[in-house]
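Asker: Structure for the following, please:
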Amino acid sequence: MALSSALLLALSGCSTMGGEDPEPTASEPTSSAAGEVGGEVVLVTHESFNLPKKLVKAFEAESGIDLVTRAAGDGGTLTAKLSLTKDNPTGDLAFGVDNTFASRPLDEGVFATYEPTLPPGAADYALDEGADKLTPIDVGHVCVNVDTTWFDKEGIKPPATLADLTDPTYAGLFVTPGASTSSVGMSFLLSTIAEYGDEGWQEYWTDLLANDTLVVDGWEDAYYGDFTQGGGKGARPIVVSYDSSPAFTVADGKSSTAALLDTCFRQVEYAGVLSGAANPQGAQAVIDWLLSDEVQAALPTAMYVFPVSGSVEVPADWATYAVQPTAPLSVSPADIAANREQWLSEWTDVITR
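Answerer: Coordinates of the predicted model:
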């Protein structure tokens, strides 16, 4: 879930949640990671990885580990680089491979086996295949968002479903990032494939475009450039964003936006020990740390995502305004791996007609 670097910079000033370190729990390093732990551990991740420096320094002081982070572009670029360097890994572990990209590195043997003790609820996000190699760390959902204040002012009922977006009532009101240029846009494409199937999604996109849907390069372009609540001079009150976005448009105890929960596609980010890691025990300890209450509680304000752990609380605004879907749309990692290039080619054909 490689989020906008500009957005993350805006969020990075938020302090980490929690106070003193809790007593050791099941999410502390397990026996498989115990023993000689320390030294340098290189974490290969996407460019949006962002945890509070105070939290990182506390982990380093307690574990004796020197954590070095190497960014490798967005989630797709990260996954491709991990596969290309599988025989000579550039780090000890990776974080940021998500369920839309997981099949390729798993099939190519990029990750070594490691199964930490998961915190409550985290097993719900484990992969059906590869759970012994990739550990769920965070979850988020790409959803259509609406500017509720705009619809209230205009006296128009906002859309609620994907089908609604093709209704003439909403002609010229919707903007989305492109699937070929944005991970958010790719997730939206996958949501339409999940909803309409391999035989129907192209027709749905044809209808979307006929309803004057605007396709732009990236999420920042859509949200901050064209969306009416993006802070600029946008003219479109419907945008593809995240289920957590409404928590960041709160003023006077009310959010000016809402996520349409029937349109959401789930993204889970994973961490895994790289095969051939120079410090595999240190890598395991980092994964255990990513599952700890301290890190899980910091994820919302640090990386704009939900924790996979059910034992930590999200910020108050998130609990009220960042509502997660109960039945998100999904496509299996295996189906994505098998069909991604064909789907993107077909999608490009549709939008360029």
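
Asker: going forward, measure contacts and count neighbours with C-alpha atoms only.
Answerer: Will do.

Asker: which secondary structure elements does the one helix or strand residue 206 maps to contact?
Answerer: Assigning secondary structure by DSSP states H and E places residue 206 in helix 201-210. With contacts taken as 3 or more Cα pairs under 8 Å, 6 or more residues apart in numbering; DSSP states H and E, helix 201-210 sits against helix 183-196, helix 333-351.

Asker: Let's have those in a markdown table, adding distance to residue 80 and mean neighbour count.
Answerer: A markdown table is the format used below for the helices and strands packed on helix 201-210 (distance: least, Cα to Cα, whole Å; neighbours: other Cα atoms under 10 Å):
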| stretch | distance to residue 80 | mean neighbour count |
| --- | --- | --- |
| helix 183-196 | 14 | 23 |
| helix 333-351 | 12 | 15 |
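
Asker: Pull the number of nearby residues for residue 240.
Answerer: The number of residues packed around residue 240, counting by other Cα atoms under 10 Å, is 26.

Asker: Let me know the distance separating it from residue 312.
Answerer: Between residue 240 and residue 312 the computed distance is 28 Å (Cα to Cα, to the nearest Å).

Asker: buried sites along stretch 205-214?
Answerer: Counting neighbours by 16 or more other Cα atoms under 10 Å, one finds that the buried residues in stretch 205-214 are 205-209, 211-214.

Asker: for the helices and strands packed on helix 201-210, which one sits closest to residue 307?
Answerer: Taking Cα to Cα as the criterion, residue 307 comes closest to helix 183-196 out of the helices and strands packed on helix 201-210, the separation being 19.1 Å.

Asker: Mind checking what secondary structure the residue nearest to residue 242 when sequence neighbours are not counted has?
Answerer: Leaving out its chain neighbours, the residue that sits closest to residue 242 by Cα to Cα, 6 or more residues apart in numbering is residue 142, at 4.5 Å. When the structure is split into helix, strand and coil by DSSP: H, G, I helix; E, B strand; the rest coil, residue 142 lands in strand.

Asker: here's the other one to compare against:
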Amino acid sequence: MPNRLSPLLSAALFCVVSSVQASEELTIYTHPSFASEWGPGPAITEAFEEQCDCQVNLVALDSGGDILQRLRLEGSSSSADLVLGLDTGTMETARQTGLLAPHDIDLSALTLPVDWSDSLFVPYDWGYFAFVYNTEQLPTPPASLDDLINAPDDLKIIIQDPRTSTPGLGLLLWMRSVYGDQAPEKWVKLKNKILTTTKSWSDGYFSLFMNGEAPMILSYSTSPAYHMAIDKTDQYQAVQFEEGHYLQVEVAALVEASEHKALGRKFLEFMLTRDFQRHIPLKNVMYPATDLGAELPGVFSKLIQPETTLYFDPAEVASNRSRWLNEWLDAMTR
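Answerer: Got it, this is the predicted structure:
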């Protein structure tokens, strides 16, 4: 989850500029919350620049979906050396573009809930999608996905668009993994509870949810950690659903057109070190992808612990994504 809990996010270009003239530049397409001053980007790029004799430029696009779209549009003329912010819901589609290069690095340090041996994508964090609720607005939230779908229509939620947002796609996959072919009719029932569907996670979280527009929002099981550690409040909590929670693994990859592949691979290796991973828990508000010295803050012990991990193989997502999106669109317009 990129530091999805920063109070201010900019969708504009954000660059971390080195004060020293560097011999190489590394351009990374990412999302605004990773690049923001509250996110992990500034500290991570500073740490990497200290050892690489290079300058790291973070180009912040609106969302994970926009990263993929920009990569497709630019093709072999892309100015990106790396893309950081895709996930297990979008990575197979990115693979099929043919615009990414093998990373050729050792992944043995990874500690994920699923086995990982991919030749193109390097994970840097992971987490579970969950509905976060305002305990002051909603003292007793639905205890399951089924309870949410069958709740009175005056319970309003905020979700994200699965065409542009990785959490939005995550909910689509969550619904599909629980309900299978019945998912379209479940969407029809859920539709009347949806206050709005935002383009990105940050659009809904800060502008709407944090301003009390709805008592629940699609987010992450880790989101309350930021509020507890930084805002010093237990007001925002995640609901543990009986059916289980859908897993997201966030990844980075090397762009085939890059003229700095060796440097890009060094950054991918750096992602698996403590100097990168230690910034993940409270700046990206997710679980680190390794246990190399990335100790979790105490508030993480207060988070929900899903008993069932829901997950589709990325290839299965890619082969069904268009059909499942069309089913969702049809349900939303009935």
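
Asker: List the TM-score for the superposed pair.
Answerer: The TM-score (TM-score structural alignment, normalised by the length of the second structure) is 0.81; 313 aligned residues with a Cα RMSD of 3.0 Å.

Asker: re the thing from before, columns distance to residue 110 of the first structure on top of the buried residues of stretch 205-214 of the first structure, output as CSV?
Answerer: As requested, those are arranged in CSV below (distance: Cα to Cα, whole Å):
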residue, distance to residue 110 of the first structure
205, 35
206, 38
207, 40
208, 39
209, 39
211, 43
212, 43
213, 39
214, 38
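
Asker: Would you mind checking which of those is nearest to residue 118 of the first structure?
Answerer: Using Cα to Cα, residue 205 is the member of those that sits closest to residue 118 of the first structure, with 39.5 Å.

Asker: Trace that closest one over to the second structure, please.
Answerer: Taking TM-score structural alignment for the superposition, residue 205 of the first structure sits opposite residue 187 in the second structure.

Asker: any idea how far residue 219 of the second structure is from its match?
Answerer: For residue 187 of the second structure, the distance to residue 219 of the second structure (Cα to Cα) stands at 18 Å.

Asker: show me what contacts the residue mapped onto residue 27 of the second structure from the first structure?
Answerer: With TM-score structural alignment as the criterion, the equivalent of residue 27 of the second structure in the first structure is residue 42. In this structure, residue 42 of the first structure makes contact with 67-70, 90-93, 283, judged by Cα atoms under 8 Å, 6 or more residues apart in numbering.

Asker: any idea which of those residues is the one closest to residue 337 of the first structure?
Answerer: Distance to residue 337 of the first structure, by Cα to Cα, is smallest for residue 93 among the contacts of residue 42 of the first structure, at 22.0 Å.

Asker: So the closest one is in contact with residue 283, correct?
Answerer: Yes. Residue 93 of the first structure is in contact with residue 283 according to Cα atoms under 8 Å; the separation is 5.6 Å.

Asker: Spell out which residues are contacts of both of these two.
Answerer: Overlap between the contact sets of residue 93 of the first structure and residue 283, as judged by Cα under 8 Å, 6+ apart, is given by 41-43, 273.

Asker: Residue 120 of the second structure matches what in the first structure?
Answerer: Using TM-score structural alignment as the criterion, residue 120 of the second structure maps onto residue 133 of the first structure.

Asker: Confirm for me that residue 164 of the second structure is in contact with residue 64.
Answerer: Yes. When contacts are counted by Cα under 8 Å, residue 164 of the second structure is listed as touching residue 64 (7.2 Å).

Asker: neighbour-wise, which of those two wins?
Answerer: More neighbours sit around residue 64 than around the other of residue 164 of the second structure and residue 64, counting by other Cα under 10 Å; the figures are 25 against 21.

Asker: In the first structure, what residue corresponds to residue 70 of the second structure?
Answerer: Residue 70 of the second structure maps onto residue 81 in the first structure when the alignment is built from TM-score structural alignment.

Asker: Tell me the one of the buried residues of stretch 205-214 of the first structure nearest residue 3 of the first structure?
Answerer: Within these, the smallest distance to residue 3 of the first structure is 20.7 Å, found for residue 214 (Cα to Cα).

Asker: what about residue 145 of the first structure, is that helix, strand or coil?
Answerer: Per three-state DSSP, residue 145 of the first structure ends up strand.

Asker: quick check, distance from the host helix or strand of residue 301 of the first structure to the centre of its chain.
Answerer: Secondary-structure assignment from DSSP H and E places residue 301 of the first structure in helix 293-303. Here helix 293-303 of the first structure is found 14 Å from its chain centre; the criterion is Cα atoms, centre = their mean, to the nearest Å.

Asker: again, but for stretch 43-50 of the second structure
Answerer: Computed by Cα atoms, centre = their mean, the chain-centroid distance of stretch 43-50 of the second structure equals 22 Å.

Asker: Average separation of it from the aligned part of the first structure, please.
Answerer: Once the two structures are superposed, the average separation between stretch 43-50 of the second structure and the matching residues of the first structure is 2.8 Å (mean Cα distance after the TM-score superposition for the first structure).

Asker: That stretch: which residues count as buried?
Answerer: Residues of stretch 43-50 of the second structure classed as buried: 43-45, 48-49 (neighbour count, 16+ other Cα under 10 Å).

Asker: what's the counterpart of residue 346 of the first structure in the second structure?
Answerer: With TM-score structural alignment as the criterion, residue 346 of the first structure matches residue 327.

Asker: quick one on the thing from earlier: count of residues packed around the residue mapped onto the residue nearest to residue 242 of the first structure from the second structure?
Answerer: With TM-score structural alignment as the criterion, residue 142 of the first structure lines up with residue 129 in the second structure. Residue 129 of the second structure: 25 surrounding residues under other Cα under 10 Å.
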